[in-house]
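Enquirer: Sequence and predicted structure below; questions after.
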Amino acid sequence: MCFHDGQHTTAVFRRRGTMVGVSVFQTLRHAFAPADPNAIRVPVVLHAPAGLPPITLRTMSADDEDEWNEVRWGNDAWLKPWESGDPMHGPGITFNQWLAMQRRNEDRGAGVVLLIEYRMRIVGQISIGAITYGAMRTGVVGYWVAQDHAGLGIAPAALAMLADWAIGDPTGPRLHRLEIAILPDNARSLAVVRKVGARHEGLRPFYMYVAGRWRSHETFSLLAEDMGEGFAARLAARPATRRSGPEPPDTPSPNAVNVPPLSYS
């Protein structure tokens, strides 16, 4: 999996307890704030086309807290070796504060976090962070899928669907390039980008802070020039055995999930 965020921070949740809702004042201020021309239109709901695993990508809400916690922290040991973090991060925040941060990022067009649902259950997450507009129009992708759903073709499908929306869909941010940075020994995530047809751009030395040290990463990209009939359509046209195997199970690549330090008390 590719697991980091655009701010190179990591989730450090404590258990639920100090949860507070968004105030009426904050809600009204948000409603009447001037719109940013780069704002991401939400809610985002993307359904897999025929030929891919029956997944849905959608924006997160407060109602997802318990299920998300169960899945994410139930897979902590599976994800932790690949999880990036900010070596100088501050105090943790609550789930509600993280959601508020997601809404602000969407409003500014800075990033978006989407849940991956399979048969109406949360099984992972995919995001775009560190979005840059102007002459670059690029963003950094990260994703993770629960261990018990590895090898089903879910991660490649989610990546292809996200790329179609972010690059080619008029409701998306209309980016030109998506970047995926992967640790060289993360065979599962390397399998994901191969299946989707990402370009290999080379090794970036000491590119990201992962598991307590700066690590070099293999960098891949999905470009508007490579979209053709669509990344998801091209993936769906591959033989089923090439979408989900015999390569390593296609899951973790924690490298862009917009998850700052989160804390539960």
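Expert: Yep, it's here.

Enquirer: C-alpha only now, for contacts and for neighbours.
Expert: OK.

Enquirer: now for the longest helix anywhere in the chain, which elements pack on it?
Expert: If you go by DSSP state H, the chain has its longest helix at helix 95-108. Counting contacts by 3 or more Cα pairs under 8 Å, 6 or more residues apart in numbering; DSSP states H and E, helix 95-108 is packed against strand 112-118.

Enquirer: who's in contact with the next helix-or-strand element following the strand it packs on?
Expert: Following strand 112-118 in sequence order, the next helix or strand is strand 121-132 (DSSP states H and E). Residues from elsewhere that reach strand 121-132 (Cα atoms under 8 Å, 6 or more residues apart in numbering): 5-7, 67-68, 71-72, 109-117, 137-146, 149, 158-159, 256-258.

Enquirer: A further structure is provided below for comparison with the first:
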Amino acid sequence: MHGGFITFNQWIQRQRRNEQHGVGALFAIEYQMRIVGQISLGAISYGSMRTGVVGYWVDQCYAGHGFAPMAVALLADWALTDPFGPVLHRLEIAILPDNARSLAVVRKVGAHHEGLRERYMYVNGQWRDHVTFALLAEDAGQGFANRLASQNLQ
């Protein structure tokens, strides 16, 4: 479905269905009663993989203020260690190589660099390479959000 459009109601129905089936979750990033971004966990695979794919965006007016790193850290804590979350083993984040802000996000959160995936995702009408990173359950320690917050205090 390259370039196919769905309505807002269809999108909401898709998100609800994904959550009901345990294959995706979507969260708003809220600041002062405004939605300033979104973070999602999709393509959840259970069984021997226990993995999911993270995606996020932050409104350009709020970019660079720490919303994305904290959202990724909180999502990772929930998805990897919270007994009420999906309790996955790994989360994957794929980033366009020229997206400096997202590359800074994964560095701040402590994601492992895994490599380049050629023509990995269809973006703006073409297949684009992406750099991939992973967050692993065994690296959570006292929590990704706690670690990020302590870094911000230093």
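Expert: In hand now; what should we look at? Keep in mind the model is a prediction, meaning the values are calculated, not measured.

Enquirer: Just the TM-score for the two chains, thanks.
Expert: With the length set by TM-score structural alignment, normalised by the length of the second structure, the two chains reach a TM-score of 0.95; 154 aligned residues with a Cα RMSD of 1.3 Å.

Enquirer: ok so, going back, what range in the second structure matches the longest helix of the first structure?
Expert: Here helix 95-108 of the first structure aligns to the second structure at residues 8-21, judged by TM-score structural alignment.

Enquirer: List the buried residues in the matching stretch.
Expert: Neighbour counts over stretch 8-21 of the second structure (16 or more other Cα atoms under 10 Å) mark 15, 18 as buried.

Enquirer: before we move on, back to that, compared with the second structure, how much does the longest helix of the first structure deviate?
Expert: In the superposition with the second structure, the average deviation recorded for helix 95-108 of the first structure is 1.2 Å (mean Cα distance after the TM-score superposition for the first structure).

Enquirer: That helix versus strand 121-132: what angle between them?
Expert: Taking axes from the mean of the first three to the mean of the last three Cα atoms, to 10 degrees, one finds that helix 95-108 of the first structure is oriented at 50 degrees with respect to strand 121-132.

Enquirer: quick one: which helix or strand includes residue 71 of the second structure?
Expert: Using DSSP H and E, residue 71 of the second structure sits in helix 67-81.

Enquirer: which helices and strands sit right next to that helix?
Expert: For helix 67-81 of the second structure, the packing partners by 3+ Cα pairs under 8 Å, 6+ apart come out as strand 34-45, strand 51-58, helix 100-109, helix 144-153.

Enquirer: Just send the ones you listed back as JSON lines, with distance to residue 133 of the second structure and mean neighbour count too.
Expert: Below are those laid out as JSON lines (distance: least, Cα to Cα, whole Å; neighbours: other Cα atoms under 10 Å):
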{"stretch": "strand 34-45", "distance to residue 133 of the second structure": "14", "mean neighbour count": "18"}
{"stretch": "strand 51-58", "distance to residue 133 of the second structure": "10", "mean neighbour count": "20"}
{"stretch": "helix 100-109", "distance to residue 133 of the second structure": "7", "mean neighbour count": "18"}
{"stretch": "helix 144-153", "distance to residue 133 of the second structure": "15", "mean neighbour count": "15"}
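
Enquirer: How many residues are close by residue 229 of the first structure?
Expert: By the criterion of other Cα atoms under 10 Å, residue 229 of the first structure has 9 neighbours.

Enquirer: Who are the contact partners of the residue nearest the centre of the second structure?
Expert: For the second structure, the residue whose C-alpha lies nearest the mean C-alpha position (Cα atoms, centre = their mean) is residue 54; its distance is 2.6 Å. For residue 54 of the second structure, the contact set (Cα under 8 Å, 6+ apart) comprises 39-42, 72, 91-94.

Enquirer: Perfect, that will be all.
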